[in-house]
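Novice: No letters, just coordinates:
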């Protein structure tokens, strides 16, 4: 695609289009109508199309279930480059897969009402998958941070800028011990706000990492999953879920059984929160290029997006699987 062809699209600030930036979407929703383009051998072609799954620019979501994440808006509007396209797409696909996995857990609960259909092992495999995906998102996020940091020009010439590790673990953990915020800041010569971001998520990342490594490399597995009339449950001492401290004591069943749905929601919400907090914090101390599409936001249309929109309510109310 030739960049001068993008000038035919009225929603872009054409001054921001150059060979270094990747265009995140050619779908626009404006005043109740879709405007869409595709790239062809003969140039851009305007078509009548609606995205089934993917991103689009709009001032408001086209559908109430469409997702807005500051992380994707920041990257797509300001800094998306070929160097980070792989990890960005990786996180995007992981989020869509997380939504599908959450939906599968709900379907498995419905199947569990049929006593002749055993679902416990299926639930365990979904949980192990979700733990692994959440852990991997941190490394994909770190790849993005490290690549963006290379493009930053420091105004303080006395500070020697250092390359950041592509591994989140190497940024926050040494000899299995979590590094203090001051150590992270001094070791990598990064601003206080960025060091604070790493410190904020280090302990949570360590929980995911240890449990995922035990599953992948040491043959460990999750504790028993209990099938109750209200849905899947675990003992309130079961790790890693007990380490999140998210259960409401009033909502527990006898024998200290607690809803599995709550810590799973928390785990995903915390992981996505890391992406959001990074995007919000880095814009406070680094000036990036202006937005490609001023006055618009980048929304995310995906299957089962309602699963993400329901996470906060599940956590706040300690909901079980039988509660909408």
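Specialist: Now that the structure is in, tell me what you want to look at. Keep in mind the model is a prediction, meaning the values are calculated, not measured.

Novice: From now on I want contacts and neighbour counts done on CA atoms only, so please keep to that.
Specialist: Will do.

Novice: if I've got this straight, residue 36 is in a helix?
Specialist: No. Counting by DSSP: H, G, I helix; E, B strand; the rest coil, residue 36 is not found in a helix; it is strand.

Novice: put this beside the first:
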């Protein structure tokens, strides 16, 4: 029994409200969550090529599409936005997913540092902070390496109008 008036009928990929299939130029269809300002929309692929909407109330952590952040604490990172909107090459998919994961992990680490700051009189607090800072530095290095991989794979698709300019 449905608990709301949302239409849960399967749809065709070209009926996704946030996508222009022509603009994708053959790139994979991003099946990210979509927030229309009122509610979440998420679709999962079916074997027959249709997309089945599923009911989602809220999310803790995810990449989503929206005209503006759902919460004030949500971050819109322009370089990841660019990669998801314009690049979406098959060869960059795993690197983009890892980069996104690193961004989420940085957020978690920064939150942990806030928690550590709030701890009073805990033995070993400085070691907790030190190891978290080391982890943040490793994440930053990982992001740098992932961006280099993504840039390299994008560059491999570029055709110079004047080949002698390389």
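Specialist: Arrived safely. Values in this document were obtained by computation on a predicted structure and should not be read as measured data.

Novice: What does the superposition give as a TM-score?
Specialist: For this chain pair, the superposition-based TM-score is 0.82 by TM-score structural alignment, normalised by the length of the second structure; 154 aligned residues with a CA RMSD of 2.0 Å.

Novice: give me every residue that touches residue 181 of the first structure.
Specialist: For residue 181 of the first structure, the contact set (CA atoms under 8 Å, 6 or more residues apart in numbering) comprises 195, 196, 198, 199.

Novice: ok, residue 61 of the first structure to residue 31 of the first structure distance?
Specialist: Counting by CA to CA, to the nearest Å, the separation of residue 61 of the first structure from residue 31 of the first structure is 11 Å.

Novice: one step back: turn the contacts of residue 181 of the first structure into TSV, columns for secondary structure, neighbour count and distance to residue 73 of the first structure.
Specialist: Converted to TSV, the contacts of residue 181 of the first structure look like this (DSSP: H, G, I helix; E, B strand; the rest coil; neighbours: other CA atoms under 10 Å; distance: CA to CA, whole Å):
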residue	secondary structure	neighbour count	distance to residue 73 of the first structure
195	helix	21	23
196	helix	17	22
198	helix	21	21
199	helix	20	24
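
Novice: how about those in TSV, adding distance to residue 37 of the first structure?
Specialist: Listed next are those as TSV, based on distance: CA to CA, whole Å:
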residue	distance to residue 37 of the first structure
195	41
196	41
198	39
199	43
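
Novice: Among the residues you listed, which one sits closest to residue 26 of the first structure?
Specialist: Taking CA to CA as the measure, residue 26 of the first structure sits nearest to residue 198 out of the contacts of residue 181 of the first structure, at 33.9 Å.

Novice: Residue 61 and residue 31 of the first structure: which is more packed in?
Specialist: residue 61 (19 against 9; other CA atoms under 10 Å).

Novice: Nearest residue to the most centrally placed residue in the second structure in space, please, no chain neighbours.
Specialist: A centroid search over the second structure (CA atoms, centre = their mean) returns residue 63, at 3.6 Å, as the residue closest to the centre. For residue 63 of the second structure, ignoring the flanking residues on the chain, the nearest one in space by CA to CA, 6 or more residues apart in numbering is residue 32 at 6.6 Å.

Novice: my read: the one you found touches residue 42, true?
Specialist: Yes. The pair residue 32 of the second structure / residue 42 is scored as a contact, 6.9 Å apart, by CA atoms under 8 Å.

Novice: if I look at the residue mapped onto residue 83 of the second structure from the first structure, how far off is residue 187 of the first structure?
Specialist: With TM-score structural alignment as the criterion, residue 83 of the second structure lines up with residue 75 in the first structure. To residue 187 of the first structure, residue 75 of the first structure is 26 Å away according to CA to CA.

Novice: Please say which of those two ends up with more neighbours.
Specialist: A direct count of neighbours by other CA under 10 Å for residue 75 of the first structure and residue 187 places residue 75 higher, at 20 against 12.

Novice: which SS class is that one?
Specialist: Of the three states, residue 75 of the first structure takes helix under three-state DSSP.

Novice: now do residue 34 of the second structure
Specialist: What three-state DSSP gives for residue 34 of the second structure is strand.

Novice: what's the spacing between whatever residue of the first structure lines up with residue 64 of the second structure and residue 63 of the first structure?
Specialist: Aligned counterpart of residue 64 of the second structure in the first structure: residue 56 (TM-score structural alignment). To residue 63 of the first structure, residue 56 of the first structure is 12 Å away according to CA to CA.

Novice: Could you do residue 51 of the first structure as well?
Specialist: Distance of residue 51 of the first structure to residue 63 of the first structure, computed by CA to CA: 12 Å.

Novice: mean shift of whichever helix in the second structure runs longest relative to the first structure?
Specialist: For the second structure, the longest helix by residue count, based on DSSP state H, is helix 125-155. Mean deviation of helix 125-155 of the second structure relative to the first structure after superposition (mean CA distance after the TM-score superposition for the first structure): 1.0 Å.

Novice: and the residue of the second structure positioned farthest from its centre, which of the three is it?
Specialist: Each residue of the second structure has a distance to the centre, and by CA atoms, centre = their mean the biggest one is for residue 121: 37.9 Å. Applying three-state DSSP to residue 121 of the second structure yields a three-state assignment of coil.
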